[in-house]
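J.: Sequence plus predicted model, see below.
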Amino acid sequence: MQSTETAAQAGRWIGRGEALARLGVKAQTLYAYVSRGRIAARPDPDDPRRSLYAVSDIVRLSGEEPPAGDIGQWLPPPEESDAPDIEIRSSVSTSDGRRLFYRGMDAVQLAETATLEDVARRMWDARAGNPFAEVRPRVGATPGHSARGRLFSALARRAEEAAELKLRSPESLRIECARVLDEAVDAVAGPGPRLFLHQRLARAWKVREPDAHLVRRALVLAADNGLDAPALAARAAAAGGASLAGAAFAGLATVAGTGTLIDLAKASDWVVAVRRQAVDAARRAHEAGALSGFGDPAWPGGDPRAAALLAVADLPQDLARALREGEELTGRRPAFALALVAVARRLELPRDAAADLLLIGRLAGLLAHALDQITNGSPIRARLRYVGPEPGAN
């Protein structure tokens, strides 16, 4: 029968004796490594009075070559006092693998009738009042040569202005969220009548009134994507003391940097090519491995948001046929990015409007994550472990 220590080593843990031998140090040095976070330790499940130590950390510090299969990392259990908090609680949205829910409500169902303001109020848990009622238009233009540049400028300005504000009541925080979202839409759409947010964008883009519902639906469906990297960035910034605008800006910058906007651009290029050359372009793109916009690992059965948006888009025949052809060629359904692009082309919006729709919609959800983190979130106690050269090393 294997000893406890041998069994532990067969996994990713070794006992104190072997750890000391492999490191060539005294026990006090080993304990110092553990206390400084350089070596992970955990109680021996067979004898809680003893500790086991992570082989991967021992290998790194000793300069050994790791044995095959022994390269894993272990996060200390959350009950240890110096352990990072590896669970982030969110009440904003969730998914069951087939549907996306905003605070328990199906996002696709909400998109049937809800405005972005309605969804924002739901995600911000603003049940008692309407924070948008307190919002007044801002005088003065927002600098920037593109809609995206103006959007980011508006967020940066709001973040700077709110840096010293001590808004801590949930009501005042929700009003601040409404102001941030309102100014962001104004930055993209420009000044005008105080219509619903989607109507202001539709007016700026000269969308026919019967088609404005597509802008509304796109914004609602884009509002959140679960606890992804942008949401985590917004929450981390909020937990670190950033204002709501600053935290949302961190999340939106992450959206722009995760490849999402690149996917949108590729899907847009493909749609333009298909409309010019019919479905032959789809076949050539597929053969070259460059057919973009179909399939999403997060939605193995197809993104319900894309399906819902395309179902009511009333696409022209050439574009609808190209989407069907692409789906047949790849065996995958259109992703949400492609659905946004298809709707933007259907409405003859500016070239980057699909990305603008995504960013504005996501802003409402990122504000929700920042607000949720400030008011209800668990502390984010991540620990940065230094693994560079020893201090003073050449």
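T.: Structure's in. What do you need?
J.: hey, let's count contacts and neighbours off CA atoms from now on
T.: Fine.
J.: and the most centrally placed residue in the chain, which of the three is it?
T.: With distances taken as Cα atoms, centre = their mean, Pro230 lies nearest the centre of the chain, 2.9 Å away. Put simply, Pro230 is helix when judged by DSSP: H, G, I helix; E, B strand; the rest coil.
J.: next one: Pro43
T.: Using three-state DSSP as the criterion, the local structure at Pro43 reads strand.
J.: circling back: before we move on, which element is the nearest residue to the residue nearest to the centre of the chain once chain neighbours are set aside in?
T.: Closest residue to Pro230 apart from its sequence neighbours, by Cα to Cα, 6 or more residues apart in numbering: Gly251 at 4.2 Å. Taking DSSP states H and E as the definition, one finds Gly251 inside helix 244-257.
J.: one step back: so the residue nearest to Pro230 sits against Asp228, correct?
T.: No: the criterion here is Cα atoms under 8 Å, and Gly251 misses it with Asp228 at 9.8 Å.
J.: ok, the two, which is more surrounded?
T.: Using other Cα atoms under 10 Å as the criterion, Gly251 and Asp228 rank with Gly251 on top: 29 against 12.
J.: All the helices of the stretch 101-250 of the chain, in order from the start?
T.: Using DSSP state H, counting those that start in this stretch, the helices of the stretch 101-250 of the chain run over 107-113, 116-123, 147-161, 170-189, 197-204, 212-221, 229-239, 244-257.
J.: quick one: contacts for Phe249?
T.: Counting by Cα atoms under 8 Å, 6 or more residues apart in numbering, Phe249 touches 152, 155-156, 234.
J.: what's the closest of those residues to Gly388?
T.: Ranked by distance to Gly388 (Cα to Cα), the contacts of Phe249 are led by Ala234 at 27.8 Å.
J.: what number of residues lie near the closest residue to Asp303 other than its chain neighbours?
T.: Spatially, and ignoring its direct neighbours in sequence, Asp303 is nearest to Ala335 (6.1 Å; Cα to Cα, 6+ apart). Residue neighbour count, defined by other Cα under 10 Å, stands at 23 for Ala335.
J.: Wait, Ala335 touches Phe294, no?
T.: Yes: using Cα under 8 Å, Ala335 is in contact with Phe294, at 5.2 Å.
J.: Comparison target below:
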Amino acid sequence: MDWIDAATAADRLGVKPATLYAYVSRGVLKRRHDGRRSMFDAAEIEQLARRGRPRGQPPELVIESSVTALGLDRPYYRGHDALTLARTHPFESVAELLWTGSPGMWPADPSASQGGRDTTRHEAADPGGRGLSRREEADRGRAARAAEVDRGGASRGVEPGGWAGEVGALRAAVAAQRGLPAELLPLDRLQVIVTVLGASDSLRHQLDPVSVAATGRRLISGLVDALPLVGAESATGSIAERLWPRLTGREPTPALVDALRAAMVLLADHELAASTLAARVAASAKADPYAVVLTGLGVLGGPLHGGASYGAERMLAEITDPGLAPRVIGERVRRGERIPGFGHSVYNNGDARGAALLDLVESAAPGHDRVAAARAVLSETRRRRLPEHNIDMALATLAAVAGMVSGAGEAVFAIARTAGWLAHAMEEYSKGTLLRLRASYTGPPPIHAT
């Protein structure tokens, strides 16, 4: 069997590389990986070239993007393996990578890895300042002082260009939530927070890359710091460390906070997922970054997207003992329901992000009954030959082990994916053309006036 690379295959078919990968996601073509390259069966490409566009398939909306490529079982951010980034980099660094192509001022410390599990701490989480330059130590000190947070969630100071929200905007976002029901899910609160932060930001219409990246830092910081506190205040530190007490009242452990950080890295982007496509359409119309994120949030909560983690959380809560897993799964199968947290429209043979995150959670909390319940679910779904689990199931397990509030997984997903939405928005801002899909009309013939 002869194998050819993607460029050769696309050239033979007369399509763009993005269309070639769309054929893969729809099952029209198969591929294998040769190192970091995708390789295609030359005979299969030749057969498709002679046959023409696959029949019975709707035309693809193909959008060229340099943000994320989807591999066989994982995404690659700007060419970097997301699983490797999750082991070695803080979320802030990965967001900078998505926005600028460079990880910026948040370097990883690979030497901190112990026993195959990353224990990297970045500048804001390293109390001893180990591995930092004098300038970085000074920046860290200023950021720590600037990021002191009131009990209500509003920062007392702002570090220009840093990961901190604007004081007035944060206080307004906190105040806007005071009349909301206490049991409101975090994802619903995030929509309120984004609206208020956007209305308070006089720079929201600056759409050049540098300005959008600065908006992204303020926005993500605001999303975290304006959520109500559940646990003890974490006035300084990384986004993951600040997010922890907004989702759980339990004392943080380094290993579990590290799993939360890794989850955010793994969820930062996923090519043209439904919410990202919606966000790109909004950006193509020159909607400001806050409106772009609101658009993404509106789509993400659907049960076939980011809302799947909420369904997985509820399913896991039913399994109070691992021995109940067969009954819980069996009842859902009998009712014809989708098993939340299982299967993936792209990764037919398993989502490596989910496997990596679940391993991290298990390593952080060995012997935990919620991990045992999750493993029992995986065993039962495999016994029934159901699809493999995805990152939503692993995210639900992390939430359960950490004792997070209901719907916490959706919030983690949304805050992390904000980085990806803004990276895609930057591409649309630079193009200056409106994304305009066309419908294939199937209704009654138009009636022409006589």
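T.: Ah, there it is. Here the structure is a predicted model, which means the values were calculated and not measured.
J.: Need the TM-score between these chains.
T.: Here the TM-score for the pair of chains, by TM-score structural alignment, normalised by the length of the first structure, is 0.70; 316 aligned residues with a Cα RMSD of 3.2 Å.
J.: The second structure: which residue goes with the residue nearest to Asp303 of the first structure?
T.: Ala335 of the first structure maps onto Asn390 of the second structure when the alignment is built from TM-score structural alignment.
J.: and what of Ala133 of the first structure?
T.: Using TM-score structural alignment, Ala133 of the first structure sits opposite Gly162 in the second structure.
J.: just the angle between the longest helix along the second structure and helix 289-300, please?
T.: In terms of residue count, the longest helix belonging to the second structure (DSSP state H) is helix 408-431. Helix 408-431 of the second structure runs at 130 degrees relative to helix 289-300, counting by axes from the mean of the first three to the mean of the last three Cα atoms, to 10 degrees.
J.: Any idea how far helix 408-431 of the second structure is from the middle of the chain?
T.: Computed by Cα atoms, centre = their mean, to the nearest Å, the separation of helix 408-431 of the second structure from the middle of its chain amounts to 8 Å.
J.: ditto for stretch 369-386 of the first structure
T.: Remark: stretch 369-386 of the first structure is offset 15 Å from the chain centroid, using Cα atoms, centre = their mean.
J.: Go through it and flag the buried ones.
T.: 369-374, 377, 379-380 (16 or more other Cα atoms under 10 Å).
J.: got the end-to-end distance for that stretch?
T.: In stretch 369-386 of the first structure, first residue to last residue: 29 Å (Cα to Cα, to the nearest Å).
J.: So which residues make contact with it?
T.: For stretch 369-386 of the first structure, contacts defined as Cα under 8 Å, 6+ apart pick out 37-38, 83-86, 88-92, 124, 170, 173-174, 231, 234-239, 244, 247-248.
J.: In contact with the residue nearest to Asp303 of the first structure, which residues?
T.: If you count contacts by Cα under 8 Å, 6+ apart, Ala335 of the first structure has them with 293-296, 302-303, 306.
J.: repeat that with 10 Å
T.: Contact analysis of Ala335 of the first structure by Cα atoms under 10 Å, 6 or more residues apart in numbering lists 263, 267, 292-297, 299, 302-307.
J.: Which one of those sits in the busiest neighbourhood?
T.: Neighbour counts for the contacts of Ala335 of the first structure (other Cα under 10 Å) peak at Gly293, which has 26 neighbours.
J.: That one pairs with which position in the second structure?
T.: Under the alignment defined by TM-score structural alignment, Gly293 of the first structure corresponds to Gly341 in the second structure.
J.: quick one: that match from Ile45 of the second structure, how far?
T.: Computed as Cα to Cα, the Gly341 of the second structure to Ile45 of the second structure distance reads 34 Å.
J.: Ok, Arg384 of the second structure next?
T.: 35 Å.
J.: Compare neighbour counts for these two and give me the winner.
T.: Neighbour count, other Cα under 10 Å: between Arg384 of the second structure and Ile45, Ile45 has more, with 21 against 13.
J.: In the first structure, point out the residues matching whichever strand or helix holds that one.
T.: Assessed by DSSP H and E, Ile45 of the second structure sits inside helix 42-51. Under TM-score structural alignment, helix 42-51 of the second structure corresponds to no residues of the first structure.
J.: after that helix, next one along is what?
T.: Note on helix 42-51 of the second structure: by DSSP H and E, the next helix or strand toward the C-terminus is strand 68-70.
J.: average distance between that following strand and the first structure?
T.: In this overlay with the first structure, the average offset of strand 68-70 of the second structure from its partner residues is 0.9 Å by mean Cα distance after the TM-score superposition for the first structure.
J.: in the first structure, what residues pair with that strand?
T.: Counting by TM-score structural alignment, strand 68-70 of the second structure corresponds to 93-95 in the first structure.
J.: circling back to that earlier point, contact partners for the spatially closest residue to the match of Ala133 of the first structure that is not a sequence neighbour?
T.: Excluding its sequence neighbours, the residue lying closest to Gly162 of the second structure (Cα to Cα, 6+ apart) is Arg217, at 6.7 Å. By Cα under 10 Å, 6+ apart, the contact set of Arg217 of the second structure is 92, 95-96, 161-165, 211, 419.
J.: With Asp303 of the first structure instead?
T.: 97-100, 294-297, 333-336, 339.
J.: Stretch 407-421 of the second structure corresponds to what range in the first structure?
T.: Under TM-score structural alignment, the counterpart of stretch 407-421 of the second structure in the first structure spans residues 352-366.
J.: Same question for stretch 291-302 of the second structure.
T.: Per TM-score structural alignment, the counterpart of stretch 291-302 of the second structure in the first structure is residues 246-257.
J.: Just give me the mean distance for that stretch relative to the second structure.
T.: With mean Cα distance after the TM-score superposition for the first structure, stretch 246-257 of the first structure departs from the second structure by a mean of 1.3 Å once superposed.
J.: how many neighbours does the closest residue to Tyr347 of the second structure other than its chain neighbours have?
T.: Among residues not flanking Tyr347 of the second structure along the chain, Asp73 sits closest, at 5.4 Å (Cα to Cα, 6+ apart). Residues within reach of Asp73 of the second structure, counting by other Cα under 10 Å, total 15.
J.: With His89 of the second structure as the reference, measure out to Asp73 of the second structure.
T.: Asp73 of the second structure sits 20 Å away from His89 of the second structure, taking Cα to Cα as the criterion.
J.: what's the spacing between the nearest residue to Ala414 of the second structure once chain neighbours are set aside and Ala439 of the second structure?
T.: Nearest in space to Ala414 of the second structure, with sequence neighbours left out and distances taken as Cα to Cα, 6+ apart, is Leu297 at 6.7 Å. When distance is defined by Cα to Cα, Leu297 of the second structure is 25 Å away from Ala439 of the second structure.
J.: do the same with Glu44 of the second structure
T.: For Glu44 of the second structure, the distance to Ala439 of the second structure equals 31 Å [Cα to Cα].
J.: what residue of the first structure takes the place of Ala278 of the second structure?
T.: With TM-score structural alignment as the criterion, Ala278 of the second structure lines up with Ala233 in the first structure.
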